[in-house]
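>>> coords below, sequence missing:
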């Protein structure tokens, strides 16, 4: 009798371990594809990022937090592609993963509000989320974007943006958070800090030429025009379309003289 009981318990234990192992593998695989999608996103290969994020969603038994993270990342790519409806759809899916008025729900609902141009409403929502988790990356990332002027100059506050962008980068040193921090330093004319981060970004994500363009802008603002032109020539050799951006920047600089 004892032998049968032990055999039964052993089978149950094996089934539990097997299910747990399957869940862990699925979770790791989904996160791996999400991370690869972020690399594609940071290198501006947006179509590839979407494919990877959608593939990551198909894994069964992944945690709610992981699924919501993938939804939010997918929404971010669609925002950059200016596909508003798709961005709203995935932001809403992310919000619906969580209990109403929880931190995670508030952050995702703020994404939807921003996409609907309800910026002040989004700020109020994010402030509620910030009170719940003041050091967390997503809420600081969203507030940093708003105060950097991403959603209109009426909300521009570079010092407040820096507070949030530094915290977001401290919690998650990925390409997106570092880019926002670098831009923040650039707008504040703190060029040594901006240059340090843009140099790192250009090494980590060489296919995203925006970083090298910014390095040229920094050199130009510091009066190192020859070095600026070297950066820009490297960019134009790969993508001549950046000539419009560079010419526009030079015109703005000349107008300020």
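In hand now; what should we look at? Please read all numbers here as calculations on a predicted model, not as lab measurements.

>>> contacts, neighbours, all on C-alpha from now
Fine.

>>> state the distance from residue 49 to residue 55.
Using Cα to Cα, to the nearest Å, residue 49 is found at 10 Å from residue 55.

>>> and those two? Which one has more around it.
residue 49 (26 against 15; other Cα atoms under 10 Å).

>>> which residues touch that one?
Neighbouring residues of residue 49 by Cα atoms under 8 Å, 6 or more residues apart in numbering: 36-41, 74, 77.

>>> check residue 126 too.
Residue 126 touches 106-107, 110, 139, 142-143, counting by Cα under 8 Å, 6+ apart.

>>> ok, now residue 129?
102-104, 106-107, 139.

>>> same check on residue 140?
130, 134, 164-165, 167-168.

>>> now a PyMOL select for only the buried ones of the contacts of residue 129.
Only the buried members of those end up in this PyMOL selection, burial being decided by 16 or more other Cα atoms under 10 Å:
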select buried, resi 103+104+106+107+139
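
>>> show me the helices in the stretch 51-200 of the chain, by range?
Under the criterion DSSP state H, counting those that start in this stretch, the stretch 51-200 of the chain contains helices at 64-80, 84-95, 103-115, 119-132, 137-147, 158-171, 175-187, 191-204.

>>> and here is the other one:
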């Protein structure tokens, strides 16, 4: 968070006092009477000169009188909170200086830029936000807006299909693929998207593509049950059957998609 500048705060308090009336200036004494408990003329004067700061309750009242936020009164700008959250991540989670924290990024971020984030004089770009997200297991909404939305522990990487799609499309454009290569890549995209949509719409009945995954999970999730040779062979047979089933489905879908390509 930015260091408080008492002189600047005093100037903003003075601007609030002088801006209360268009016809005549509100005196130091009259301004002090607007605050509960009332502040003396001398105390208001020390605030405006920056020799002291009002207590929290009085700061809140002065901000309300001036129709400004506490953030504006203290810092001269609106503070959204992301700077303080990044600072806490750096200090409390990693216990490092801005310089060391900046080295966690690729490309490396200068300590001045880290401090600019924390003072809210700069906003991390999307790549930097995603890096902070991957380091902390927090979503970008939690970092930027304070929304309590931690990622699931078993999803330790950010899943952003839009960004990954853009990266993949750029890679394909630079790969100089022939027609067959583009067809194969599009086929994979379409099938993956179809699976995602099916899982979203009817997760309990998506079996065509998940039998193999289920069998594989079974292998690693047996728990305390002893893994005998017979049990292993049974699991192996289930996996083989699932692979064959998936391959048959994919070949059929691939043939249909190829026909569409030929028509176009």
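Yep, that arrived. Since we're looking at a predicted model, the values are computed, not measured.

>>> TM-score for the pair, please.
Here the TM-score for the pair of chains, by TM-score structural alignment, normalised by the length of the first structure, is 0.24; 100 aligned residues with a Cα RMSD of 5.6 Å.

>>> returning to that earlier point: make TSV out of the contacts of residue 129 of the first structure and add distance to residue 238 of the first structure.
Formatted as TSV, the contacts of residue 129 of the first structure follow (distance: Cα to Cα, whole Å):
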residue	distance to residue 238 of the first structure
102	46
103	43
104	41
106	41
107	38
139	36
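
>>> and for residue 85 of the second structure, the neighbour number?
Neighbour tally, residue 85 of the second structure, other Cα under 10 Å: 19.

>>> out of everything not next to it in sequence, what's closest to it?
Nearest non-adjacent residue to residue 85 of the second structure, counting by Cα to Cα, 6 or more residues apart in numbering: residue 143, 6.5 Å away.

>>> among the contacts of residue 49 of the first structure, which ones are buried?
So, by 16+ other Cα under 10 Å, the buried ones in these are 36-41, 74, 77.

>>> list just the nearest of those residues to residue 216 of the first structure.
Closest approach between those and residue 216 of the first structure, by Cα to Cα: residue 41, at 22.6 Å.

>>> leaving out chain neighbours, which residue sits closest to that closest one?
residue 49 (5.5 Å).

>>> how near is the one you found to residue 37 of the first structure?
Distance from residue 49 of the first structure to residue 37 of the first structure, by Cα to Cα: 4 Å.

>>> next: residue 143 of the first structure.
Taken as Cα to Cα, the span from residue 143 of the first structure to residue 37 of the first structure is 23 Å.

>>> again with residue 177 of the first structure
15 Å.

>>> which element is the residue nearest to residue 41 of the first structure on?
helix 46-57 (DSSP states H and E).

>>> which helix is the longest one in the second structure?
Using DSSP state H to define each element, the second structure has its longest helix at helix 229-263.

>>> give the other helices and strands that the helix or strand hosting residue 20 of the first structure contacts.
Using DSSP H and E, residue 20 of the first structure sits in helix 2-42. Secondary-structure packing of helix 2-42 of the first structure (3 or more Cα pairs under 8 Å, 6 or more residues apart in numbering; DSSP states H and E): helix 46-57, helix 64-80, helix 175-187.

>>> can you list these in CSV and add distance to residue 252 of the first structure?
Shown next, in CSV, are these (distance: least, Cα to Cα, whole Å):
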stretch, distance to residue 252 of the first structure
helix 46-57, 30
helix 64-80, 25
helix 175-187, 14
